[in-house]
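>>> sequence first, predicted model second:
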Amino acid sequence: MRVLIVGAGIAGPTLAYWLRRMGHEPTLVERASRLREGGYIVDFWGSGFEVAERMGIVPRLLEEGYHFREAREVSKSGRRIAHFDPLHVIEGAAAGRYITVGRSDLARIIYEAIEGDVETILGDTVESLDDDGDRVRVAFAHGAEREFDLVVGADGLHSRVRRLVFGPEAEYEKYLGITIAAFDLDGYRPRDELVAVTHTEVGAQALRLALRDGATMFCFTFRYAGDMPYDDVAAQQALLREQLSGIEWEVPGILDQLPHARTFYMDRASQIRMPSWSRGRVALVGDAGACPSFLAGQGSALAMVEAYVLASELDRTHCDHEAAFAGYHRQLASLVLKKQDAAIGLGAAFAPHNRMQLLLRNTVVGLMGIPFVANLAMGRSLRDPIRLPPPPGG
């Protein structure tokens, strides 16, 4: 089959990898003119890690990822007030199948697994989709019109494919009241190697991570009820400064260096909840159809699982897309819903509503150093209740 995959983030290239292995002809189209850089760091484990193992990319992930030795909460003056060892807490529960990696690095490593094997169109996107039941006619913003057997939207939280086929984003988005901003700087001091340093106040949190080559990544989460100035980086940075104007620790100095940021990312922490991820010959995968939100902490791994299961269902049903799409949803809907529901209650960890929530959050961080408490808090979330089907195209 000829399958158009819209979006070259995590889910899209993963799906292209497995479809190509099955002998199909995937075409990957990405609106950006090059692979995206920057963004935030993700903790990668569970069934997504197993998919990565089956793709043979785990050695690259371990090479480029990080094993942070301490998660540290600090006061306004920088004094350590709570901490735990994530290597002991998380890697132990995950049986060693765990790595922290930049989201853009994960996307690049997946893309490298298909580079040269899959037709890729950068700097373009879909303008319209016409599904006549036998094929999908696709008009591109810049390229010539083409026909495909299937179209898969893997174009993220603000999916254009979803909007064209299923309707406005507002019908499916559940905003969790928190906005995230992430950027990186060269040469920032101080540096705490392999330590995730956070400072949390009522309504906001700042995270500092020392990366390789002298770079430091910063991630801010804050409660915000207003509109997001999409496609306007200057307005986004102005909003960030405004919302964090009363936050102490190193935050004022960090924000002073915003003009020197190598990359910048800002968006709402939202979920996408849909009764179905397909319509006719069009399906959605990853954040486009089932975004659990940044707060869930496992969106990238989940996107890989979704892509893998979708390819497996197409393989199992001998390309009966209706049966495959139904099986894809049946296998994953419950898992996705559980992760989305769990994420809703995590907002207080990233931006507490009040001082009581802040005190409780910091107390829990300190207690994470106790194995029993850590296993109780995280053990179940590190084991996905799903058994992956055999590799498609095997």
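In hand now; what should we look at?
>>> all contacts plus neighbour counts: C-alpha atoms, from now on.
Fine.
>>> in stretch 202-209, what's buried?
Of the residues in stretch 202-209, Val202, Gly203, Ala204, Gln205, Ala206, Leu207, Arg208, Leu209 count as buried by neighbour count, 16 or more other Cα atoms under 10 Å.
>>> ignore the last one, stretch 255-265
For stretch 255-265, the neighbour count (16+ other Cα under 10 Å) marks Leu255, Leu258, Ala261, Phe264, Tyr265 as buried.
>>> contacting residues around the first one?
Same thing as Leu255. Applying Cα atoms under 8 Å, 6 or more residues apart in numbering to Leu255 gives the contacts Arg241.
>>> gap between it and Pro352?
21 Å (Cα to Cα, to the nearest Å).
>>> in JSON lines: the buried residues of stretch 202-209, plus distance to Leu302 and secondary structure.
Listed next are the buried residues of stretch 202-209 as JSON lines, based on distance: Cα to Cα, whole Å; DSSP: H, G, I helix; E, B strand; the rest coil:
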{"residue": "Val202", "distance to Leu302": "30", "secondary structure": "coil"}
{"residue": "Gly203", "distance to Leu302": "28", "secondary structure": "coil"}
{"residue": "Ala204", "distance to Leu302": "26", "secondary structure": "strand"}
{"residue": "Gln205", "distance to Leu302": "25", "secondary structure": "strand"}
{"residue": "Ala206", "distance to Leu302": "25", "secondary structure": "strand"}
{"residue": "Leu207", "distance to Leu302": "23", "secondary structure": "strand"}
{"residue": "Arg208", "distance to Leu302": "25", "secondary structure": "strand"}
{"residue": "Leu209", "distance to Leu302": "24", "secondary structure": "strand"}
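>>> for comparison:
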Amino acid sequence: MRRMVCGEERRFLCFLGYHTAAYIFDDPQIHTYARNWFCLIDTIERQMGFYALRDGRVATFAVHRAPNPALPADAQQAVRDTYSSLGWIVPQALAKCPVSSQVYYDQVAQIEISQWSRGRVTLLCDACQAVSLLGGQGASLAVAGAHMLAAQLTCTDSIDAALARYKQLWKPVIADSQQAARRAAAWFLPASTLQLWLRRTLLRLAALPNVDSYVATALVGKAGPTPDKLSQSPAVHAR
């Protein structure tokens, strides 16, 4: 659908320089380690996290810097090769890495499209607004964006005007979130020993009262206006 509205993906896919992987596996020992916690092991340009699922399995999430957006032919082997030196419980988890078809593996990217609609077809959520995992707000922005679109379709005289107003009001919110995600990239996956030390220190300080909100603002930006408040802005004429 996005290709029909906007053309080839390469025109608006913005690769941020990272690859990510995730999979689920069974390991009672690691499940015990990760119970009630999100366990993270990191180093320069790589990190892997673990959390225990209620059904007794363990979910793992990994990110590393990658100069090339092209994805590997064998995701299982790529994960094992990239993260094998991390230590702690990582080798044990890598031994449980399933076959490539059961591994989520993708590039970390954003979608930046100038045109959200064509005729009565419009794009929603990550199809036109992806902020990437660095932003950490994908689900919230998707729900809020859908709410914004529904509100404009309800209160605007024509579909064309509603789609134009939806984009006018919501695109700046998405742009701010994408910019915040790009700013957070160096913090998310440090490229030097100093950056790694600063990141770990900041995470420890985040446990202190009032510091957590400062850290959140630094990483994802200030909270934007709600869709209802944005909808009260002056109307825009469809073009």
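It's in. Predicted, not measured: the structure shown is a model, and the values here were computed from it.
>>> between the buried residues of stretch 255-265 of structure 1, which sits nearest Ala301 of structure 1?
Tyr265 (19.9 Å; Cα to Cα).
>>> what residue of structure 2 takes the place of that closest one?
Residue pairing (TM-score structural alignment): Tyr265 of structure 1 is matched to Tyr104 of structure 2.
>>> my guess is its match contacts Tyr23, does it?
Yes - here Tyr104 of structure 2 reaches Tyr23: they are 6.3 Å apart, a contact under Cα atoms under 8 Å.
>>> and Val197 of structure 1, what does it touch?
Ala71, Arg72, Glu73, Val74, Leu207, Arg208, Leu209.
>>> pick out the most distant pair among those.
Val74 and Leu209 (13.5 Å).
>>> which residue numbers in structure 2 go with the lengthiest strand in structure 1?
If you go by DSSP state E, structure 1 has its longest strand at strand 173-186. Taken onto structure 2 by TM-score structural alignment, strand 173-186 of structure 1 occupies residues 13-26 there.
>>> show me the contact partners of the matching stretch.
Contacts of stretch 13-26 of structure 2 (Cα under 8 Å, 6+ apart): 56-69, 79, 93, 96-98, 102-112, 182.
>>> what about 6 Å?
Contacting residues not belonging to stretch 13-26 of structure 2 are listed as 57-67, 103-111 [Cα atoms under 6 Å, 6 or more residues apart in numbering].
>>> the spatially closest residue to Phe12 of structure 2 that is not a sequence neighbour: neighbour count?
Among residues not flanking Phe12 of structure 2 along the chain, Glu112 sits closest, at 5.2 Å (Cα to Cα, 6 or more residues apart in numbering). Around Glu112 of structure 2 there are 20 other residues, counting by other Cα atoms under 10 Å.
>>> and Thr226 of structure 2, by the same measure?
A total of 13 residues lie near Thr226 of structure 2 under the criterion other Cα under 10 Å.
>>> and it, what pairs with it in structure 1?
Aligned counterpart of Thr226 of structure 2 in structure 1: Arg387 (TM-score structural alignment).
>>> next: Ile41 of structure 2.
Aligning on TM-score structural alignment places Ile41 of structure 2 opposite His199 in structure 1.
>>> again, but for Ala162 of structure 2
Under the alignment (TM-score structural alignment), Ala162 of structure 2 pairs with Ala324 of structure 1.
>>> next, the angle from the helix or strand hosting that match to strand 173-186.
Under the criterion of DSSP states H and E, Ala324 of structure 1 resides in helix 321-344. If you take axes from the mean of the first three to the mean of the last three Cα atoms, to 10 degrees, helix 321-344 of structure 1 sits at 70 degrees to strand 173-186.
>>> contact partners of helix 321-344 of structure 1?
Taking Cα under 6 Å, 6+ apart as the rule, helix 321-344 of structure 1 contacts Pro292, Leu295, Ala296, Leu310, Glu313, Leu314.
>>> and that helix against structure 2, how far off on average?
Overlaying structure 2 shows helix 321-344 of structure 1 at a mean distance of 0.8 Å from the equivalent residues (mean Cα distance after the TM-score superposition for structure 1).
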